[in-house]
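>>> give me coordinates for this.
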Amino acid sequence: MTDTAKLFYTKEHEWVEVINDDYVRIGITEYAVEQLGDIVFVELPEVGTDLSEEDEFATVESVKSTSEIYAPVDGSVAKVNSSLEDEPEKMNESPYEEGWLIELQSKDAVDTSDLLDEKAYQDYLDTL
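All right, here's what the predicted structure looks like:
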């Protein structure tokens, strides 16, 4: 089970798990999943796609709406969670474990200075 206290977050409800200095895993938070409702389709980028912070990289469709997901950090897509193509409901069931979206490889150490830690993210949620 992922320790959510070790994750970083954005105000757009993405989470970032730093696997090592230049490699991260990205997904959307439980809050985002709850807001979307039942997820029925996920479109992910191709491996090798270069992303800059704030680039759109995925589309998540639910019974309620369609949402674009944006890169919280720079990097090249190293891996996608292809199981979501056939089982998008994994995002509802396990947003921090089986429901992750992509892994990024950065040219440099990943800069998390603009991201929120768990306490700051929870404080932000309390304002919504």
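
>>> please count neighbours and contacts with C-alpha atoms only from this point.
Will do.

>>> so A120 is in which element?
Secondary structure assignment for A120, by DSSP states H and E: helix 118-126.

>>> now the helices: where do they sit in the chain?
Along the chain, counting by DSSP state H, helices occupy 30-36, 83-86, 90-93, 118-126.

>>> for V63, find the nearest of the ones you listed.
Set against V63 and scored by Cα to Cα, the helices of the chain come closest in helix 30-36, at 7.7 Å.

>>> this one next, for a side-by-side:
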Amino acid sequence: MNKVTDTLRYYSCHEWVRVLANYAIVGVTDFVTDGAITLIGSVNYERLYAAGDQIGVVETHSGEKFPFYVPVTGYITGINNHPTKDTRNPYGKGWLLIVKIEIPAEVEKLLTEKEYAGLIQGVPYHYVKAS
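Just a heads-up that it's a prediction; the model follows:
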């Protein structure tokens, strides 16, 4: 069952965002995975990433791979090298990135809970795949 929470914002490619001060904690929603995940790719901590830049691929415990994007413009300040997805709380320890937000107005452009729930309604579970 997909769980969407109203304390988060969502990127249309199934990333969730929790804003704490000037930082965005970013992970993937349980729509695309319900188990362990790994971020594959390299990050340049000195680079300013634009919203929508692909920074790697997320691989699920079942071997599925899909692209992972930075949902807001900013500098990546942290990566979780050992994310876990607790199916009871997929939006906790499963975070992947911390981004220092450079354009705060972009947060308001992210999807709300209701908008994201509408996006995934009627779409087959785990449909996103990387090429």
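
>>> one step back: which part of structure 2 matches the helix holding A120 of structure 1?
Counting by TM-score structural alignment, helix 118-126 of structure 1 falls onto residues 113-121 of structure 2.

>>> so which residue of structure 1 lies furthest out from the middle?
Distance from the C-alpha centroid of structure 1, by Cα atoms, centre = their mean, peaks at T127 (21.2 Å).

>>> quick one: contacts for that residue?
Residues near T127 of structure 1 by Cα atoms under 8 Å, 6 or more residues apart in numbering: none.

>>> residues touching S62 of structure 1, list them.
36-41.

>>> quick check: N22 of structure 2 touching I98?
No: if you go by Cα atoms under 8 Å, N22 of structure 2 and I98 don't touch, sitting 10.3 Å apart.

>>> most tightly packed of the helices of structure 1?
helix 90-93 (a mean of 20; mean count of other Cα atoms under 10 Å).

>>> that one: how far from the chain's middle?
Distance of helix 90-93 of structure 1 from the chain centroid (Cα atoms, centre = their mean, to the nearest Å) equals 13 Å.

>>> what does that helix contact?
By Cα under 8 Å, 6+ apart, the surrounding residues in contact with helix 90-93 of structure 1 are 30, 33-34, 37-39, 84, 98-100.

>>> let's have those in a markdown table, adding distance to T59 of structure 1.
Listed next are the contacts of helix 90-93 of structure 1 as a markdown table, based on distance: Cα to Cα, whole Å:
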| residue | distance to T59 of structure 1 |
| --- | --- |
| E30 | 17 |
| V33 | 13 |
| E34 | 16 |
| G37 | 14 |
| D38 | 14 |
| I39 | 11 |
| L84 | 12 |
| E98 | 17 |
| G99 | 14 |
| W100 | 13 |
